[in-house]
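**Student:** One predicted model, sequence on top.
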Amino acid sequence: MGHGLTSIIIPGHNGLQLLQDCVASIRRYTDESVTPYEIIAVDDGSTDGTAAWCAAEQVPFVRLPASHGYPKACNAGLRLASGRNLLLLNNDVTATPRWLQNLLTALHSGSDIGMAGPVTNYASGRQQVDYPFADMDEFQRIAGEVNQSDPGKWEEVQRLVGFCMVIKREVYERAGRLDEQFAPGHYEDDDYCRRVHGLGCRMLMCRDTLVHHTGSASFNRTDRQELQALLERNRKLFIEKWNTDPAQFM
């Protein structure tokens, strides 16, 4: 039984090399006969030739004339998406064997499941797992062993991190777009989880799906103090909106 088309939305600002690697890994490790997919790149005001590369590679893309940050870029990509499943993917994620197949198996295992996400080497909270590896070849070998679909390895969680999360279209249509007040990023994924949860939908963390995440690639370039200020500002916005400290769900 197929799970329909998956739209993979990859936003990025001046991250052409990351996008190239990310798209190459998706093409290599996603079996289109099992899990049909479309890639939609969102060029968030880049000046590094991202749009030109997408055009040359025939990767559908949307180009924002200036950088607006992650939530707005995701929303621009979501507007173009035609999939039954909508997957938000950071450009510094590397796909692995059966990654999409396993996530969709979990997502469609129950009518009340709204979102699913993998585990990874780098994330905040419970999705970070520790599999020591020396290089990407070894990581892919480990992922090949880990990524055997197993419902016993699905865990219901209150929070999924936005580096790689797949949402059923009907849930997205009820929950709405990402909240752009959290631009350029941080806590928009926590906010989204709260909204999906509020619809009575469950979320699954899939320990049978391991992907690689470089982590903080877009925020490494910002100054530490600036980042702290942004985190603090967005945390306050979250608390004002929900009357709850996001740390409760970490």
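**Tutor:** Thanks, I have it. Numbers count the residues shown, from 1 in each chain.
**Student:** going forward, measure contacts and count neighbours with C-alpha atoms only.
**Tutor:** Will do.
**Student:** Can you tell me the centre-most residue of this protein?
**Tutor:** If you average the C-alpha coordinates of the chain and look for the closest C-alpha using C-alpha atoms, centre = their mean, you land on residue 164, 2.4 Å from that point.
**Student:** Can you report how many residues neighbour the closest residue to it other than its chain neighbours?
**Tutor:** Ranked by C-alpha to C-alpha, 6 or more residues apart in numbering and with sequence neighbours excluded, the top spatial neighbour of residue 164 is residue 89, at 4.5 Å. The local packing count at residue 89 equals 22, with neighbours defined by other C-alpha atoms under 10 Å.
**Student:** contacting residues around residue 89?
**Tutor:** Residue 89 makes contact with 8, 9, 10, 11, 162, 163, 164, 165, according to C-alpha atoms under 8 Å, 6 or more residues apart in numbering.
**Student:** And these, which is closest to residue 146?
**Tutor:** The closest of the contacts of residue 89 to residue 146 turns out to be residue 164 (C-alpha to C-alpha; 17.2 Å).
**Student:** Please verify my assumption that that closest one contacts residue 115.
**Tutor:** No: under the criterion of C-alpha atoms under 8 Å, residue 164 makes no contact with residue 115, lying 10.5 Å away.
**Student:** residue ranges of the strands in the chain, please?
**Tutor:** Counting by DSSP state E, the segments of the chain that form strands are 6-12, 37-44, 61-64, 85-89, 93-94, 113-120, 154-157, 164-168, 202-213.
**Student:** on contacts alone, who are the packing partners of the longest one?
**Tutor:** In this structure, strand 202-213 makes packing contacts with strand 93-94, helix 99-107, strand 113-120, helix 136-146, strand 154-157, judged by 3 or more C-alpha pairs under 8 Å, 6 or more residues apart in numbering; DSSP states H and E.
**Student:** Need these in a markdown table (columns: mean neighbour count and distance to residue 221).
**Tutor:** Putting these into a markdown table (neighbours: other C-alpha atoms under 10 Å; distance: least, C-alpha to C-alpha, whole Å) gives the following:
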| stretch | mean neighbour count | distance to residue 221 |
| --- | --- | --- |
| strand 93-94 | 24 | 17 |
| helix 99-107 | 23 | 29 |
| strand 113-120 | 26 | 22 |
| helix 136-146 | 15 | 23 |
| strand 154-157 | 16 | 31 |
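**Student:** need these in a markdown table with distance to residue 227, can you?
**Tutor:** Rendered in a markdown table, the data for the helices and strands packed on strand 202-213 read as follows (distance: least, C-alpha to C-alpha, whole Å):
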| stretch | distance to residue 227 |
| --- | --- |
| strand 93-94 | 21 |
| helix 99-107 | 31 |
| strand 113-120 | 23 |
| helix 136-146 | 29 |
| strand 154-157 | 27 |
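**Student:** do you know which of these lies nearest residue 199?
**Tutor:** The closest of these to residue 199 is strand 113-120. By C-alpha to C-alpha, the value is 9.0 Å.
**Student:** what's that closest one in contact with?
**Tutor:** Judged by C-alpha under 8 Å, 6+ apart, the contacts made with strand 113-120 from elsewhere in the structure are 103-104, 106-107, 127-129, 160-161, 164-168, 171, 196, 201-213.
**Student:** And here is the other one:
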Amino acid sequence: MSPAGVGVVIVTYQSAGVIERCLRSLRGVEQAVVVDNASTDHSATVARNTLLARVIANETNRGFAAAVNQGVAALKTPLILVLNPDVELQAGFEESAPIVREALRPEVGLVGGRLEDEDGAYQEGFGVRALPTPGALLAEALLLNRVWPGNPWNRRYRCVGFDPSAAQDCEQPAGAFLLFRREIFERMGGFDEDFYPLWFEDVDFCWRIRAAGYRIRYEPTARGRHLGAHSIGSLSAANRHKAWYGNLLRFADKHFSTAENLALRAAATVGLAVRGIGRGLTAGGIQEGRACFHAIRTVWSRPHSFSRDAGGAFERTRAA
């Protein structure tokens, strides 16, 4: 095995329509593991039939973070690539690849690649972001970005004006396409599995890497075509709101002050109420409107954790 050998972890959930293209795009990798989180669309079977990866089929939806940790444990390579199943790589991961060379630098903790739309355009606002400040998350929670998209908090957080053609330091590449050394992953303790089922686990991982003194890099020659949001549609509106707001507040619990936490909770309450009223007044939007008001209970519940059932659904619980 090469000292720069790359192993790939791909977490699937309702990904049967995209996983084959993803696996067939892998070049220059030594091992690939697909961890399926109890999909009901035969994602695991499709992945297994390609004969291109080892497939671990979970009986329950363990969440993205836990599945990544599970996949890394199954690999033996010194470099780990976390890749979403809806990403089709446009470049290989041979030892000479710039992204591999970057990841091997001792001062670098993580490298993100360039995520593109189907037409090859860089996905601005998603591909690379700044680590969130309390102000940025307040703007998100209050829905300020919907009525004032050009506000300064949103522009900084979503890195509006970022030059996607230049290799450079950055703060938070999207979790859809991340390369790092195994030693970094182990030193950080892996992904925090309490971010369930998804959202903010990649943000937290980048935060901890930078807090430990490592640089995070962006490498534009490592390109991936990204479909985006293919699994999110399988979540109900209620579960989407619970997961996003619950994990936002878990992130705040870990990294922000008590006063900042209270401000975020108040902002989330207002934002959910406004969204709930707005949705409730539209044709066919009553169910989502109710989901917004139900999610307000999530905002004021602590700590932020979910229980999982065998079907992959989740409900709010209080830890002992």
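**Tutor:** That came in fine, so what should we check first? These numbers were taken from a predicted model, which means no experiment stands behind them.
**Student:** when you align them, which residue in structure 2 goes with the residue nearest to the centre of structure 1?
**Tutor:** Taking TM-score structural alignment for the superposition, residue 164 of structure 1 sits opposite residue 177 in structure 2.
**Student:** Would you check how far apart that match and residue 106 of structure 2 are?
**Tutor:** Residue 177 of structure 2 sits 20 Å away from residue 106 of structure 2 when distances are taken as C-alpha to C-alpha, to the nearest Å.
**Student:** again with residue 193 of structure 2
**Tutor:** Counting by C-alpha to C-alpha, the gap from residue 193 of structure 2 to residue 106 of structure 2 is 26 Å.
**Student:** now do residue 32 of structure 2
**Tutor:** Plainly put, residue 32 of structure 2 is 24 Å away from residue 106 of structure 2 if you go by C-alpha to C-alpha.
**Student:** can you check residue 4 of structure 2 too?
**Tutor:** 13 Å.
**Student:** Check residue 288 of structure 2 too.
**Tutor:** 47 Å.
**Student:** next one: residue 62 of structure 2
**Tutor:** 32 Å.
**Student:** and what of residue 141 of structure 2?
**Tutor:** Counting by C-alpha to C-alpha, the separation of residue 141 of structure 2 from residue 106 of structure 2 is 37 Å.
**Student:** Looking only at neighbour counts, state which of those two leads.
**Tutor:** With neighbours defined as other C-alpha under 10 Å, residue 141 of structure 2 and residue 106 compare such that residue 141 has more, 21 against 11.
**Student:** For the more buried one, give me its contacts.
**Tutor:** For residue 141 of structure 2, the residues meeting the contact criterion (C-alpha under 8 Å, 6+ apart) are 264, 267, 268, 271, 272.
**Student:** counterpart of it in structure 1?
**Tutor:** When structure 1 is aligned by TM-score structural alignment, no residue sits opposite residue 141 of structure 2.
**Student:** quick one: the helices in the stretch 51-200 of structure 2?
**Tutor:** 64-74, 98-104, 134-141, 144-147, 152-157, 182-188 (DSSP state H, counting those that start in this stretch).
**Student:** Relative to residue 18 of structure 2, which of those helices is closest?
**Tutor:** helix 64-74 (16.9 Å).
**Student:** Which residue range of structure 1 does that closest one align onto?
**Tutor:** Equivalent residues of helix 64-74 of structure 2 are located at 70-80 in structure 1, counting by TM-score structural alignment.
**Student:** and that stretch, how far from structure 2 on average?
**Tutor:** Taken against structure 2, stretch 70-80 of structure 1 registers an average deviation of 1.0 Å after superposition, with mean C-alpha distance after the TM-score superposition for structure 1.
**Student:** How far away from the center of its chain is the longest helix along structure 1?
**Tutor:** What stands out as the longest helix in structure 1, according to DSSP state H, is helix 224-242. Helix 224-242 of structure 1 has its C-alpha centroid displaced from the chain centroid by 21 Å (C-alpha atoms, centre = their mean, to the nearest Å).
**Student:** could you say what helices and strands it packs with?
**Tutor:** The elements that helix 224-242 of structure 1 packs onto, with contact taken as 3+ C-alpha pairs under 8 Å, 6+ apart, do not include any helix or strand.
**Student:** switch the cut-off to 10 Å
**Tutor:** Judged by 3 or more C-alpha pairs under 10 Å, 6 or more residues apart in numbering; DSSP states H and E, helix 224-242 of structure 1 is in contact with helix 188-198.
**Student:** how about the helix it packs on, aligned to which bit of structure 2?
**Tutor:** Per the alignment by TM-score structural alignment, helix 188-198 of structure 1 matches residues 201-211 in structure 2.
**Student:** Determine how far that stretch lies from the middle of the whole chain.
**Tutor:** Between the centre of stretch 201-211 of structure 2 and the centre of its chain there are 11 Å (C-alpha atoms, centre = their mean).
**Student:** closest one to residue 246 of structure 2 among the helices of the stretch 51-200 of structure 2?
**Tutor:** helix 134-141 (11.7 Å).
**Student:** relative orientation of that closest one and helix 237-255 in degrees?
**Tutor:** If you take axes from the mean of the first three to the mean of the last three C-alpha atoms, to 10 degrees, helix 134-141 of structure 2 sits at 170 degrees to helix 237-255.
**Student:** Please identify the buried residues of helix 134-141 of structure 2?
**Tutor:** Taking 16 or more other C-alpha atoms under 10 Å as the neighbour-count basis, helix 134-141 of structure 2 is seen to contain the buried residues 134, 135, 136, 137, 138, 139, 140, 141.
**Student:** Pull up the gap between the second one and residue 101 of structure 2, please.
**Tutor:** Distance, residue 135 of structure 2 to residue 101 of structure 2, by C-alpha to C-alpha: 35 Å.
**Student:** Check the third one too.
**Tutor:** Taking C-alpha to C-alpha as the measure, residue 136 of structure 2 and residue 101 of structure 2 are separated by 33 Å.
**Student:** circling back: tell me, what's touching residue 164 and residue 115 of structure 1 both at once?
**Tutor:** Listed as contacting both residue 164 of structure 1 and residue 115 by C-alpha atoms under 10 Å, 6 or more residues apart in numbering are residue 87.
**Student:** Counting neighbours, what do you get for residue 28 of structure 2?
**Tutor:** Other residues lying near residue 28 of structure 2 total 15 when counted by other C-alpha under 10 Å.
**Student:** residues touching it, list them.
**Tutor:** With contacts defined as C-alpha under 10 Å, 6+ apart, residue 28 of structure 2 is in contact with 5, 6, 7, 91, 92, 93, 94, 95, 96, 97.
**Student:** Among those residues, name the buried ones.
**Tutor:** For these, a neighbour count by 16+ other C-alpha under 10 Å gives the buried set as 5, 6, 7, 92, 93, 94, 95.
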